[in-house]
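Engineer: Okay, structure incoming, though there's no sequence with it:
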């Protein structure tokens, strides 16, 4: 009953005219960002963070805006996958396998419509799972002490390989770099660290500058380098028609895909990519000869779309309840919460219940808004793909620069952001993952604080860090999380590439 009452209160927050307006705006902008190949939800949210500060939005409105952008970007990624055979982001990769063949057969409209419905169903299943699971996990997390939280942070870093899918050593180096950056400033004892006499660094590195620079600015530099030419020639999209029998045909697939995606999203380090892949491959195995996967089967479009949207909601569970992001995008959302002086974790469900439940209610509303937007306005989103990037890049750059300047009115911050952008560009050219840097920057201070508290309580005895059954269990899971992604991940990626190659050959 408490959960139901909290959800009702959350709807009161989400349905406030201002919050509803920004949810609609975020869903629209998120879909645009998702439709552009390569940007993805993490970059989209990072670009919109300065706008939230520029407008002086309250905490609940800002989080509703950014979560709507997150959900919208997950929707939008399917458009370029179906029409261009270019995934908008990694989770949309599996949608190419059957979405593009459907478009080649003149069924682009049907593929876009069904993918919108599947995305809605997946997001709905994921949000319902979030409502049911998050309060339970938050109550459990209240039993954590400093040693347990330190072990939890180690678990977060151990599972980074699953989030990034990169070389293990590069992931470790990136996470270490992020933790090193987090030590800049004045520590708890009043000692200056790595400030070099620069007054601006006494308070540490502003992670909003780091995020916008590493994600948004570096993405813009890559965008200029790789896609600065003219727009693309698209497959023509006819009139969108949704027949009830078509929806019923894919309904079981969306229910299975959304449920599998949510489970994958909750697992630390798994994320939407795994949710999309598992939903597609298991559905293909389940249907067997009854399906025509890789040849334009509508269920091959519905499964991964339901999976990645279910996973996007599932990834919010560890972020809201434990303060540990489950994906790159939730790491950016975590930074936004911290910048608003809100500490994610179990206490957030009591101290900031209006924000938590307002965001959850906004996810339910946002999924409905996205379905309503994506059916009649898909023609507009499609045309956006043919617009040359030279017209889009200045607007995105302006939003980032004006937003950052409006936070502190400091030109130093602009130069700092550009510096992070150039560094992010170089790191990405070296194929270094950026998410571990952000996670190290975000979790480093809390990790250091809990380590200090645990050692003070134990009078310097390091065994306190694994001295309780719960802490020992977290260390065990962290060990498994460190090893398994590098065993299972390559296998999954090989199978994914094999599936893509097999379908390409069969075409």
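Structural biologist: Sure thing, it's come through. None of the values given here were measured: they were computed from a predicted structure. Numbers count the residues shown, from 1 in each chain.

Engineer: drop to CA atoms for contacts and neighbour counts, all remaining ones
Structural biologist: Will do.

Engineer: Please name the nearest non-neighbouring residue to residue 384.
Structural biologist: residue 32 (7.6 Å; Cα to Cα, 6 or more residues apart in numbering).

Engineer: could you say which helix or strand contains the residue nearest to the spatial centre of the chain?
Structural biologist: Nearest to the mean C-alpha position of the chain, by Cα atoms, centre = their mean, lies residue 329 at 2.6 Å. Secondary structure from DSSP states H and E places residue 329 in helix 328-339.

Engineer: Flag every buried residue along the following helix or strand past that helix.
Structural biologist: Using DSSP H and E, the helix or strand that follows helix 328-339 in sequence is helix 348-351. Neighbour-count burial for helix 348-351 flags 348, 349 (criterion: 16 or more other Cα atoms under 10 Å).

Engineer: ok, and here's another one to check against it:
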């Protein structure tokens, strides 16, 4: 009952007109920022943070948080329409979202993403409201060994992303891990694999890799089709919204994805990328339409989108209860709290309850704003596909180039973008999946850091990775994810041979 009272008091704060105004501004800005590769919610909040200095902390934090979850939907729109995820966590959406767009079902893909984001966001906010403190205490049980095993489990799940060729998925994942090792060694401070190129000392930006291997690759593939006379405008088929059958196919993946996203989001540093991969691979194994995944299955859009949105709510749990950022964006928000003279932690619920519960309740309102805002815009977004192919490809190339150049204002980044665009083209021809590579790149440094910390704590013993109950459970799940598809395929082939 006490939590219900806090929620009701929080709505009295969130429903004040100035807070509603700043929430709406944040949601709109977040959607626009999310559609622009190379910026992302972290950079967007960081750019606007100085402008909020001197403001009342409540509307300022409500607006900045609105940018965070608003960007999640913006990421989806660009991933579905032009195969350009605005962030690493939106990479999984391209696997089925873009094929749906090419089949003329972009409207249904965007609608499923909007509904999944709304439903899973509600699940995540309810979890944040009622389960924040107990689950924050559970998250503290995750040490370096547990984090390594969690990321190992995520990496093992990539075998299911490669369809009938798990080996290609694992190859792509380890290739991503290799790219992640380029740059300064985190422990010794020595450069690795830089080949006397000064710019490589800071490593390879995952944003450049994402944009290169998705957006630029798509440009190259379509240029090839143009030369062969095969490039045709996309024809919109059916309704812009989901059919009744698609609704029935989506509701279970949305619920499962929302739960997975929230619980993964609670873990500091885990992030939405892990959540989307686990949600996608889970649905591919459970769905009776698993054979359609990768070719335009609507479950393949709904599940990762649900996980992605719910993970943003989960990331607020360690931020508000422990003062520990759960993601890169909440790390920037932590800086905002400090800028306003606030110290996140369990005491914040007692010292500034109107701020904490006003912020939490504003997420309920923001969730409603986003679905009201984005569902009517689906028709406008989809009209991009009516553009002549040459103009659409020019837009993709311009957005990708400007977004990447804006990161550090360096032409070097454009050369790297071109390289990974070519690499993505080779991957496409060899039918090697790209999402596992992105996952390996994003998790590479985190895995290395957790692995080394676990070894230091255990005096160099690998037993630390298999001693705790959490580690053992994650190891079992990882081995299951790696070998279960092969076992199922073997059993199925034996049954077919015996018939």
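Structural biologist: Looks like it came in fine. Since this is a predicted model, take the numbers as computed values, not measurements.

Engineer: Distance of the residue nearest to residue 384 of the first structure relative to residue 385 of the first structure?
Structural biologist: Residue 32 of the first structure sits 9 Å away from residue 385 of the first structure, going by Cα to Cα, to the nearest Å.

Engineer: More neighbours: which of these two?
Structural biologist: Each of residue 32 of the first structure and residue 385 has its neighbours counted (other Cα atoms under 10 Å); residue 32 has more, 24 against 21.

Engineer: just checking, that one touches residue 76?
Structural biologist: Yes: the criterion here is Cα atoms under 8 Å, and residue 32 of the first structure meets it with residue 76 at 6.4 Å.

Engineer: on that earlier part again, please give me every residue in contact with the residue nearest to the centre of the first structure.
Structural biologist: Applying Cα atoms under 8 Å, 6 or more residues apart in numbering, we find residue 329 of the first structure in contact with 41, 42, 43, 45, 70.

Engineer: could you point out which element follows the one helix or strand the first one maps to?
Structural biologist: This points to residue 41 of the first structure. Per DSSP H and E: residue 41 of the first structure is located in helix 40-54. As assigned by DSSP H and E, the chain's next helix or strand after helix 40-54 of the first structure is helix 59-84.

Engineer: outside of the following helix or strand past that next one, which residues touch it?
Structural biologist: Downstream of helix 59-84 of the first structure, the next assigned helix or strand under DSSP H and E is helix 95-104. With contact meaning Cα under 8 Å, 6+ apart, helix 95-104 of the first structure is reached by 78, 81-87, 108-109, 111, 235, 293-298, 300-301, 304-305, 500, 503.

Engineer: Show me just the buried residues among these.
Structural biologist: Buried members of the contacts of helix 95-104 of the first structure, counted by 16+ other Cα under 10 Å: 78, 81-87, 108-109, 111, 293-298, 300-301, 304-305, 500, 503.

Engineer: ok, longest helix in the first structure?
Structural biologist: Determined from DSSP state H, the single longest helix within the first structure is helix 469-506.

Engineer: what angle separates that helix from helix 95-104?
Structural biologist: Compare the direction of helix 469-506 of the first structure with that of helix 95-104 by axes from the mean of the first three to the mean of the last three Cα atoms, to 10 degrees and you get 30 degrees.

Engineer: Give me the helices and strands touching helix 469-506 of the first structure, please.
Structural biologist: helix 146-158, helix 160-164 (3 or more Cα pairs under 8 Å, 6 or more residues apart in numbering; DSSP states H and E).

Engineer: can you confirm the residue nearest to residue 384 of the first structure is in a strand?
Structural biologist: No: Residue 32 of the first structure: not assigned to a strand; according to DSSP: H, G, I helix; E, B strand; the rest coil it is helix.

Engineer: show me the contacts for it.
Structural biologist: Each residue near residue 32 of the first structure by Cα under 8 Å, 6+ apart is listed here: 72, 73, 76, 381, 384.

Engineer: got the buried residues for the host helix or strand of residue 414 of the first structure?
Structural biologist: Here residue 414 of the first structure sits within helix 411-429, counting by DSSP H and E. Residues of helix 411-429 of the first structure classed as buried by neighbour count (16+ other Cα under 10 Å): 413-414, 416-428.

Engineer: One more: stretch 377-389 of the first structure?
Structural biologist: Within stretch 377-389 of the first structure, the residues scored as buried using 16+ other Cα under 10 Å are 378, 379, 381, 382, 384, 385, 389.

Engineer: again, but for stretch 169-177 of the first structure
Structural biologist: Applying 16+ other Cα under 10 Å to stretch 169-177 of the first structure flags 170, 171, 172, 174, 175, 176, 177 as buried.

Engineer: Is the fifth one part of a helix or strand, or is it coil?
Structural biologist: This means residue 175 of the first structure. At residue 175 of the first structure the chain is in helix, as set by three-state DSSP.

Engineer: In space, what's closest to it - neighbours in sequence excluded?
Structural biologist: In space, residue 175 of the first structure is closest to residue 436, 4.4 Å off (Cα to Cα, 6+ apart).

Engineer: Kindly provide the distance from the one you found to residue 178 of the first structure.
Structural biologist: In terms of Cα to Cα, residue 436 of the first structure sits 7 Å off from residue 178 of the first structure.
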